[in-house]
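K.L.:
Pasted the sequence and its predicted model underneath.
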Amino acid sequence: MTPPRRIRRRDCTVTGIWPAHVPALLQRIYAARGIDDPGLAQPRLAHLLPPDAMTGIADAAILLADAIAGGRRIVVVGDFDCDGATACAVAVRGLRMLGAGDVAHAVPNRMVHGYGLSPALVEELAALEPDLLVTVDHGIACHEGIAAAKAHGWRVLVTDHHLPGERLPPADVIVDPNLAGDGFPSKALAGVGVIFYVLLALRGVLRGRGAFTGPGPDLAALLDLVAVGTVADLVPLDANNRALVAAGLRRLRAGRGCPGLAALIEVSGRQAGRLTAADIGYALAPRLNAAGRLEDMAIGIECLLCDEPGRARELARLLDGINAERRGVQQAMVDEAEAAIARRGEFAATDATPAALCLFDPDWHPGVIGLVASKLKERLHRPVVAFAPAEPGSATLRGSARSIPGFHVRDALAALDAAEPGLIDRFGGHAMAAGLSLDATRFAAFERAFCAHAARSLDPALLQSLIDSDGELQPGEFDRFHAEALRDGGPWGQGFPEPLFDGEFALLDWRPVGQRHLKLRLRAEGRREPLEAIHFGGLDGAEPPSRMRLAYRLAPDDYRGGAAIQLVVEYREPA
């Protein structure tokens, strides 16, 4: 049911003057990503955009500074994904570093409170007797919850990065770089990046009030958490985000990350000294996210706030166990979804297939539907919305949408909401990912409306699955030097993709690894030594062809060590 894919090579014409220590291969990679200035290839903290242009940030800093000066209780309200958890930890740690003596935190439970600052969560927060609520990674769509908080007499500061609706919630101050008219040059900050910027502004206000004898606390100590949340949320790694992530990775590689992240690195089997953005995305973030999906993100936040290494290891092991359970639930749901698609027969042929897909199963877990939608979107190259009951037996469905380039899924939901008021209860999100809720009786109507909107909006060419390649590697570039240069040339991620190459190879040998993976020994033209390759998820029951074209990454093989390298295959087809 996978549509055919086409490999498309990027333009790798090198421009600009590069230092001699930057390998020619890396220069080509940067050129293919529009970088012709060595300073922009790996930006440093000195290149960070100043916070001043962000709407509301000065008022937010004053609000927080006054709360600190008055000894008021500040309650940080996080969210149940990795961005929200790291943002909560950054806010709590940062406020305490800056002199706040009474800081508490809370996070909604997905199954109990639903998303964000809801009225139900507000009623529970009353026991904490807050004077000021600070939302992180949410709030821009929490109209009812913020109104309920204001009714208690609390002040509310919203820090968010999601797209706002037509009207804003009744908060005292809102900081969101995506507000209409906001002058901050980068709209790609994650929620954790927004609260980090608010803390930078707060430090400036406190410094102006004479709160510090010197420049004040070094907030760079928080960048390990900022890096993890930014990578995990899949926001575009523009120059500003790359500077934040790179600085955070340097702290983690140097062993200066917080104990919770150090423990997560250990339990995931990664090496701190060689940690990459991909390790964050594939190893650390899933273990944190699993808590919010299946249990309670309070466990993840406790891990990130823990300063005792032994307790941090206990929490990391608990998160690792929850993540193992999540993987099992996810695989079962994906298998069920693929079986349902096969029964429908819509993807049996590659022509006349639907432009989008909506799926619902009454037994699915609402914390895992986003992962199911993401897996199917990757496989089918279509926008996908997966639904589950908000809780067992509930008449309310929770949906998670994932999209493809060229189809802004949050705007699509807004268009449906405007065309058919009442169809969707609530929604929010980004271009590539969004969430929504609706009554179960309206699922069929939503499915028709969403798929019809996608069919009208999507150019059929956008439904062709493309693999963007950085071209062929030369025989002399298959070595450890170039593999390490590529690994360390990032951080790579959303909007600044990890280098991917393509080429034809002769198959020398192959064997299965586990139940789903494929190990290959290959010969490249012009190279005498064979190449080792691994294709994760590539075992399909058929013998690989004797010659094949591959799209692959070049990586150091740390398992074999020494000068060993391997190709990590992303896609293969007969040559």
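P.N.:
Thanks, I have it.
K.L.:
For the rest of this, base every contact and every neighbour count on C-alpha atoms.
P.N.:
Fine.
K.L.:
can you pull out the strands in the stretch 401-550 of the chain?
P.N.:
426-429, 433-439, 465-469, 501-513, 517-524, 531-535, 547-556 (DSSP state E, counting those that start in this stretch).
K.L.:
For those strands, give me CSV that also has mean neighbour count and distance to Asn323.
P.N.:
Shown next, in CSV, are those (neighbours: other C-alpha atoms under 10 Å; distance: least, C-alpha to C-alpha, whole Å):
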stretch, mean neighbour count, distance to Asn323
strand 426-429, 20, 24
strand 433-439, 21, 22
strand 465-469, 18, 29
strand 501-513, 17, 22
strand 517-524, 19, 20
strand 531-535, 20, 23
strand 547-556, 21, 26
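K.L.:
what about versus this one:
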Amino acid sequence: MADGAGVLGYLDVDRSLSGRLWRARPADPALVRSHQMALGLDEPMARALAARGVTAEAAASYLQPTLKALFPDPSSFADMDKAAAVLVDALVADKAVVVFADYDVDGASSAALLVRWFAAMGKRLTIYVPDRVTEGYGPSPAAFRRLREEGADLVVTVDCGAAAVDAIACAAEIGLDVVVVDHHLMRDEVPVCAALVNPNRPDCGSGQGVLAAAGVTFVLLAALNREARARGLFAQRPEPDLRQWLDLAAMGAVCDVTQLVGFNRALTAQGLKVMSAWANPGLKALLETAGSKGPATTFHAGFVLGPRINAGGRIGRSDLGARLLSTDDADEARKIALELDALNASRREVEAEVLEAAVRILERESNFADQPLLLVAADDWHPGVIGIVAGRLRERYRKPTLVVGIDRAADVGKGSGRSQPGVNLGRAVQSAFEAGLLLAGGGHAMAAGLSVRPSSLPELREFLCAHLSDESSAAAESDALEIDALITAAGADRGLLESFQRLAPFGPGNPEPLFALAEARVERPMMLRGGHVRCTLTDRSGGRLKAVAWRAEETEVGRRLMGGGGAVHVVGRLKADDWNGRRGVELEIDDIADPRRKNV
């Protein structure tokens, strides 16, 4: 291997067919040498480790992350001890406790964690998940009144509630205790309730702001064990072994696209190991229904299981995901898994229709390419798919994107957004709310949600574009593929893949390694159903490497693969190819550059 760095960019690519600069992922040479000597790594692997900001002191635990070394003190979270005390009080007093969960994977995983801990302590919790269409996101005064009327003494909100000031005030008026467990960005106002645990609340000193709600909930379980132990509650029953539920914490971390660094990385890595046993009946049933198998990876969590769990909250029954992850009944799990799988198929159809319509609207707007943010809206787009469509558009146009579905009868638009690295969309949406342009809004750096009057959309677009102009310009200038190593078709084998797999799990904060092939020839290109392109790459090494470009049919990359025309430089990620028992690899193509052209 070589570093492949050229005068203009990696392999002299300053603009690829997708319009991006290629560059070597930057790494401190001294730190690279330190990793080589201390850990016995080869140069490319040591460089990849250094390029991810891993210090010499942290390198060993990074390659083998453990909860023992990285688990935070629960008491470092604001209100964590208070929340544990309130919940154990409710357990001892046998109060009626309801878990109020968001309708996505993180909410379902968080709810299942609490349900399972209380079940181990002999108490059954009720799950309540609001309907995305009729109730919207998070707690509302109406929902809290309904739960109180039905006999609830305590509500625990998970993956929501931190911004529900009006709902929590209503709960206080009607005598309903509330504990909030959340991770979303907060304004300065902290709702007054029994306890509010959120590493992103202004006064929390835990330093764990990257956690998903499921990660926060898992730490809460540790606090619950500690509180119950102090009260002698384990004298007659075994202490719940929290490790058995790490798979649920990993599901939340991966599917909420959190930064996989520090404790969150260890939580995910260990959670995937637990998941690989497929002991959770719901996850096992969903895996089998999807026709997948094997040890759990971030791919299983994020692309096989996650979309199916989410399908219930998007276009079906919002509580299906939480019920699936909470049940120990294999028959019930299979029934729910089949229902979620069918809903996911329907979701894909609805998503494709909305995506096609959104692209048509954007392509009609001649100036959209110059805007720092894309905002596209239309009547009757299903609120359950607009977030996915926003993500697809962001991938396609490489800009922060908001998609709004308008309900004319209610005179409201529900929007969901996805952002580019370096552009804090959640903060911008919060600013728009504070400026009076939104009915509701919030989120985090890479994703946001909002409600808006349709008449305010032009002003909202103008506000967000102005607010994000500088960030988006800087992000566009730095929009580059950062490459870890130059390889050959002959050298791309299972050994290389498994060496770099020591860096897993991959996600934000720990990007999956990218490899480049120089002057590769494309052989036997084939268009697959769904717009994917499959081919074989060959180069001067004499090797042959199977490759695929997903959803590439209408892109410059896809057209170049199908059209032939000489050797190309290729960048992609290596994946295992175990079809029919083989232990090979294939390359998932991210980008292509023509070595004969500059400033493509």
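P.N.:
Structure's in. What do you need? These figures come from a predicted structure and were not determined experimentally.
K.L.:
picking that back up, with distance to Leu397 of the first structure added, can I get the strands of the stretch 401-550 of the first structure in JSON lines?
P.N.:
Shown next, in JSON lines, are the strands of the stretch 401-550 of the first structure (distance: least, C-alpha to C-alpha, whole Å):
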{"stretch": "strand 426-429", "distance to Leu397 of the first structure": "11"}
{"stretch": "strand 433-439", "distance to Leu397 of the first structure": "5"}
{"stretch": "strand 465-469", "distance to Leu397 of the first structure": "30"}
{"stretch": "strand 501-513", "distance to Leu397 of the first structure": "39"}
{"stretch": "strand 517-524", "distance to Leu397 of the first structure": "35"}
{"stretch": "strand 531-535", "distance to Leu397 of the first structure": "36"}
{"stretch": "strand 547-556", "distance to Leu397 of the first structure": "39"}
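K.L.:
Which one, of those strands, ends up nearest to Leu380 of the first structure?
P.N.:
Nearest of those to Leu380 of the first structure, taken as C-alpha to C-alpha: strand 465-469 at 8.2 Å.
K.L.:
measure the corresponding residue of the second structure for Val231 of the first structure to Ala489 of the second structure for me?
P.N.:
Counting by TM-score structural alignment, Val231 of the first structure lines up with Val254 in the second structure. Distance of Val254 of the second structure to Ala489 of the second structure, given as C-alpha to C-alpha, to the nearest Å: 31 Å.
K.L.:
Which of the two has more residues huddled nearby?
P.N.:
Val254 (30 against 23; other C-alpha atoms under 10 Å).
K.L.:
In contact with the more buried one: list those residues for me.
P.N.:
Neighbour list for Val254 of the second structure: 268, 298, 301-302, 507 [criterion: C-alpha atoms under 8 Å, 6 or more residues apart in numbering].
K.L.:
One more pass at 10 Å, please.
P.N.:
Val254 of the second structure is in contact with 105-106, 212, 260, 264-265, 268, 272, 297-303, 306, 505-508, counting by C-alpha atoms under 10 Å, 6 or more residues apart in numbering.
K.L.:
same question, Pro74 of the second structure
P.N.:
So Pro74 of the second structure contacts 80-81, 84, 206, 216, 218-224, 226 (C-alpha under 10 Å, 6+ apart).
K.L.:
One more: Arg148 of the second structure?
P.N.:
Neighbour list for Arg148 of the second structure: 96, 98, 142, 154-155, 171, 174-177 [criterion: C-alpha under 10 Å, 6+ apart].
K.L.:
and if you look at Gly139 of the first structure?
P.N.:
Gly139 of the first structure makes contact with 77-79, 115-118, 145-146, 156-162, 164, 168-169, 171, 174-176, according to C-alpha under 10 Å, 6+ apart.
K.L.:
just the buried members of those residues?
P.N.:
77-79, 115-118, 145-146, 156-162, 164, 169, 171, 174-176 (16 or more other C-alpha atoms under 10 Å).
K.L.:
In strands, which of the residues you listed fall?
P.N.:
Judged by DSSP state E, strands contain the following of those: 77, 156-159, 174-175.
K.L.:
thinking again about what came up before, could you export the contacts of Arg148 of the second structure to TSV, including columns for distance to Ala30 of the second structure, neighbour count and secondary structure?
P.N.:
Below are these laid out as TSV (distance: C-alpha to C-alpha, whole Å; neighbours: other C-alpha atoms under 10 Å; DSSP: H, G, I helix; E, B strand; the rest coil):
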residue	distance to Ala30 of the second structure	neighbour count	secondary structure
Ala96	59	18	coil
Val98	54	23	strand
Ala142	60	13	helix
Leu154	55	23	strand
Val155	53	25	strand
Ala171	57	24	helix
Ile174	62	14	coil
Gly175	61	13	coil
Leu176	58	22	coil
Asp177	55	20	strand
